[in-house]
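*Asks:* I'd like to go over a predicted model; first the sequence, then the structure.
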Amino acid sequence: MAFAANPLSLSVPEAAFETWLRDSGYLEILDDRTASASASASANRNPSPTAATTTTTTITTTINSSSSSSDLFSFLRTLASLLALNPFAKLAAEDFAGPTPSWTLEFLGPAAGCYSWPAGPAQARMRVQENVRRYARNYAFLSLLFFACSLYRMPISLLGLMSSLVIWELVRFCNEKWDLEQRFPGLRQVLVRFAQFATAVILYVCNLQLTLISAIGVSYAVMILHASLRKLTPSNQPNGMNRNRRSQHRRLQFFSK
């Protein structure tokens, strides 16, 4: 615990305080602290020119060029970390059990200020993994929507998918009508193998794999882009816990300054 050594102390080590925030679930405070630290560092690297001499102008230009190169390198490093990141590392089945977050107030956010480019790979990783858990049902619905739109644009793939469903429905109907599993298990195995082979041929001929690849690619890109740009906000909790969390949030913001 960060406060175990001296619980009456008003200051704790920076690393211990951030660890306590992460373990306690106050990721939104870590997100704000990372963005504030990045803004302060950027302001320190870009001092405004106060003198009118040629030497000062040259030094300022050199500093600005170096800062631009550093910002570009940081941007590329963050982008590379997003491409190499596994966004489903902390995703669990329980994340799909809850209600779907509001599309306007929670998923998209009430204002444009809810989005910003991550200050570094660590902040990008934290945002993506946490937002994927929070909005798992939203991303799943978007994936189905993109898949349906892909099928709409490729009617042959849609026809092949419907044909495959019809084949398996016929197998199920025959199995229930003549009780093939009990009376003729060999014939049932033949029908299942035939349905599998026919489904594979139909899906290959109709290029359904291209539809799946395009839908998965678009869904993944949208998920990574939204999850990395969406700022972390306090998660919804019951009213009593929410009031307690807001009071703790104010105290933590005071001590983190």
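*Replies:* It's in.
*Asks:* C-alpha from now on. contacts and neighbour counts both.
*Replies:* OK.
*Asks:* all helices for the stretch 101-250 of the chain, in order.
*Replies:* Counting by DSSP state H, counting those that start in this stretch, the stretch 101-250 of the chain has these helices, from start to end: 121-134, 136-153, 155-178, 180-183, 185-205, 208-229, 239-256.
*Asks:* So residue 49 belongs to a strand, correct?
*Replies:* No: with DSSP: H, G, I helix; E, B strand; the rest coil as the criterion, residue 49 is assigned coil and is not in a strand.
*Asks:* Against residue 203, how distant is residue 106?
*Replies:* Relative to residue 203, residue 106 is positioned 38 Å away (Cα to Cα, to the nearest Å).
*Asks:* next one: residue 60
*Replies:* 62 Å.
*Asks:* Next: residue 193.
*Replies:* 15 Å.
*Asks:* Looking at these two, which has the bigger crowd around it?
*Replies:* Taking other Cα atoms under 10 Å, residue 193 and residue 203 do not tie; residue 203 has more neighbours (19 against 12).
*Asks:* ok, how many other residues are close to the nearest residue to the more buried one once chain neighbours are set aside?
*Replies:* Spatially, and ignoring its direct neighbours in sequence, residue 203 is nearest to residue 160 (5.9 Å; Cα to Cα, 6 or more residues apart in numbering). Residues lying near residue 160 (other Cα under 10 Å) number 20.
*Asks:* hold the first one in mind and look at this next one:
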Amino acid sequence: MVFSSNPLALSVPDPAFESWLREKGYLEILDQRSSDLHRISTAAAGDGAAATSVSASSGGSDNSNAATHIPTFLPYGAFVSCFSYLKILISLLTLNPFAKLTNDDFAGNTPSWTKAFIGSFGSYSFPTSLDQARLRTHENVKRFARNYASLFILFLACSLYQMPIALVGLLLSLALWDGFKYCGDHWKLDQRPVLRQTLVRVAQCATAVILFFSNVQVALLYALGVSYAVLVLHASFRKLTPAKQPSQSERSRRIPKK
């Protein structure tokens, strides 16, 4: 977004405008701006390539050459577009979605599952660049941290339901540590640090054996893999939206006029 120079307004450079939007928290405008710039650049590149193809084909003696050269651009453009999308999808594996996540992000209320988390069909779009995917991922993970945590618990419960032995092993491990806590309070192990440390090591070994033979780690890895895939895809494809709807006065002074 470039502001035109006129006697009543100043021309704001793009980097300064983006820094202002980040400082003020208007990240949804940056997201929409990236999509608009990519659409404009793609349309301009397509028009330029089509014009070049037409001009090259018009150098021939008949119109049959033009009909031959023009369609060759279309498969090439589709191939380049698919390759760029595939590159962005592969690059999502290199992102760290928890880079900006803090403990305070889990302290607030859970966003609405229908309006905020899922949204409408128009709330999703393919990221046009890795920078846009990174911006969406970091901000959506912070905003929907409690939703993603709930999904992980749901996937873990489903995997444990499909693996009853793993569920029994997990319950036995929890019961073991609960019994250890009860015995520690009853026998006053805090006054016997050597005995308490020895029993802790024994409980840890027993827990490891129970979890290993009951295949709890398989259920945990399945839940982690599915929830991580859902998190990355949802966070990178979900458009950034304002945390709250601004009032009419806030919308009027939200962005300087072009």
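*Replies:* It's in. Note that the coordinates shown come from a computational prediction; the quantities given were computed from them, not determined experimentally.
*Asks:* Post the TM-score for the overlay when you can.
*Replies:* The TM-score (TM-score structural alignment, normalised by the length of the first structure) is 0.86; 245 aligned residues with a Cα RMSD of 2.7 Å.
*Asks:* about what we covered before: dump the helices of the stretch 101-250 of the first structure into a markdown table; add distance to residue 89 of the first structure as well.
*Replies:* A markdown table is the format used below for those (distance: least, Cα to Cα, whole Å):
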| stretch | distance to residue 89 of the first structure |
| --- | --- |
| helix 121-134 | 7 |
| helix 136-153 | 13 |
| helix 155-178 | 31 |
| helix 180-183 | 40 |
| helix 185-205 | 31 |
| helix 208-229 | 13 |
| helix 239-256 | 26 |
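*Asks:* right, and those helices - which one's nearest residue 22 of the first structure?
*Replies:* Shortest distance between residue 22 of the first structure and the helices of the stretch 101-250 of the first structure, using Cα to Cα, is found for helix 121-134: 9.9 Å.
*Asks:* What are the contacting residues of that closest one?
*Replies:* 31, 34, 77-79, 81-82, 85, 87-92, 95, 101, 118, 139, 223-224, 227-232 (Cα atoms under 8 Å, 6 or more residues apart in numbering).
*Asks:* buried sites along that helix?
*Replies:* 121, 123-134 (16 or more other Cα atoms under 10 Å).
*Asks:* Over in the second structure, find the residue span it aligns onto.
*Replies:* Counting by TM-score structural alignment, helix 121-134 of the first structure pairs with residues 130-143 of the second structure.
*Asks:* mean offset of that stretch relative to the first structure (after superposition)
*Replies:* After superposition onto the first structure, stretch 130-143 of the second structure sits on average 0.8 Å from its aligned residues (mean Cα distance after the TM-score superposition for the first structure).
*Asks:* now that stretch, how far from the chain's geometric center?
*Replies:* 5 Å (Cα atoms, centre = their mean, to the nearest Å).
*Asks:* Kindly report the same for stretch 117-135 of the first structure.
*Replies:* 7 Å.
*Asks:* now do stretch 6-23 of the first structure
*Replies:* Mean-position distance between stretch 6-23 of the first structure and its chain equals 28 Å (Cα atoms, centre = their mean).
*Asks:* and the end-to-end length of that stretch?
*Replies:* End-to-end for stretch 6-23 of the first structure, by Cα to Cα: 19 Å.
*Asks:* Now that stretch: buried residues?
*Replies:* In stretch 6-23 of the first structure, residues buried by neighbour count (16+ other Cα under 10 Å) are 12, 17, 18, 21.
*Asks:* Stretch 101-121 of the second structure too?
*Replies:* 105, 106, 110, 117.
*Asks:* Residues contacting it, please?
*Replies:* 138, 141, 142, 143, 144, 145, 146, 147.
*Asks:* ok, now with 7 Å
*Replies:* For stretch 101-121 of the second structure, the external contacting residues (Cα atoms under 7 Å, 6 or more residues apart in numbering) are 142, 144, 145, 146, 147.
*Asks:* Residue 256 of the second structure: which of the residues you listed is nearest?
*Replies:* Nearest member of the contacts of stretch 101-121 of the second structure to residue 256 of the second structure, counting by Cα to Cα, is residue 142, at 27.9 Å.
*Asks:* Buried deepest among the helices of the stretch 101-250 of the first structure, which one?
*Replies:* helix 121-134 (a mean of 22; mean count of other Cα atoms under 10 Å).
*Asks:* can you give me the angle it makes with helix 136-153?
*Replies:* Comparing the axes of helix 121-134 of the first structure and helix 136-153 via axes from the mean of the first three to the mean of the last three Cα atoms, to 10 degrees yields an angle of 80 degrees.
*Asks:* how much does the strand or helix carrying residue 44 of the first structure stray from the second structure?
*Replies:* Using DSSP states H and E, the element containing residue 44 of the first structure is helix 27-45. Once the two models are superposed, helix 27-45 of the first structure sits on average 1.7 Å from its counterpart in the second structure (mean Cα distance after the TM-score superposition for the first structure).
*Asks:* report the angle between the axes of that helix and helix 239-256?
*Replies:* Using the same axes, to 10 degrees: helix 27-45 of the first structure against helix 239-256 is 20 degrees.
*Asks:* Residues contacting helix 27-45 of the first structure, please?
*Replies:* Contacts with helix 27-45 of the first structure, where a contact means Cα under 7 Å, 6+ apart, come from 18, 21, 67, 119, 123, 232, 233, 234.
*Asks:* Tell me which other helices or strands the helix or strand following that helix touches.
*Replies:* Using DSSP H and E, the helix or strand that follows helix 27-45 of the first structure towards the C-terminus is helix 54-84. On a contact count with 3 or more Cα pairs under 7 Å, 6 or more residues apart in numbering; DSSP states H and E, helix 54-84 of the first structure meets helix 121-134.
*Asks:* what is the orientation angle of the helix it packs on with helix 208-229?
*Replies:* Per the same axes, to 10 degrees, the angle that helix 121-134 of the first structure makes with helix 208-229 is 120 degrees.
*Asks:* What is the equivalent residue in the second structure for residue 157 of the first structure?
*Replies:* So residue 157 of the first structure corresponds to residue 166, using TM-score structural alignment.
*Asks:* Distance check, that match against residue 202 of the second structure.
*Replies:* According to Cα to Cα, residue 166 of the second structure and residue 202 of the second structure sit 21 Å apart.
*Asks:* which one in the first structure is aligned with residue 107 of the second structure?
*Replies:* Matched to the first structure by TM-score structural alignment, residue 107 of the second structure sits across from residue 97.
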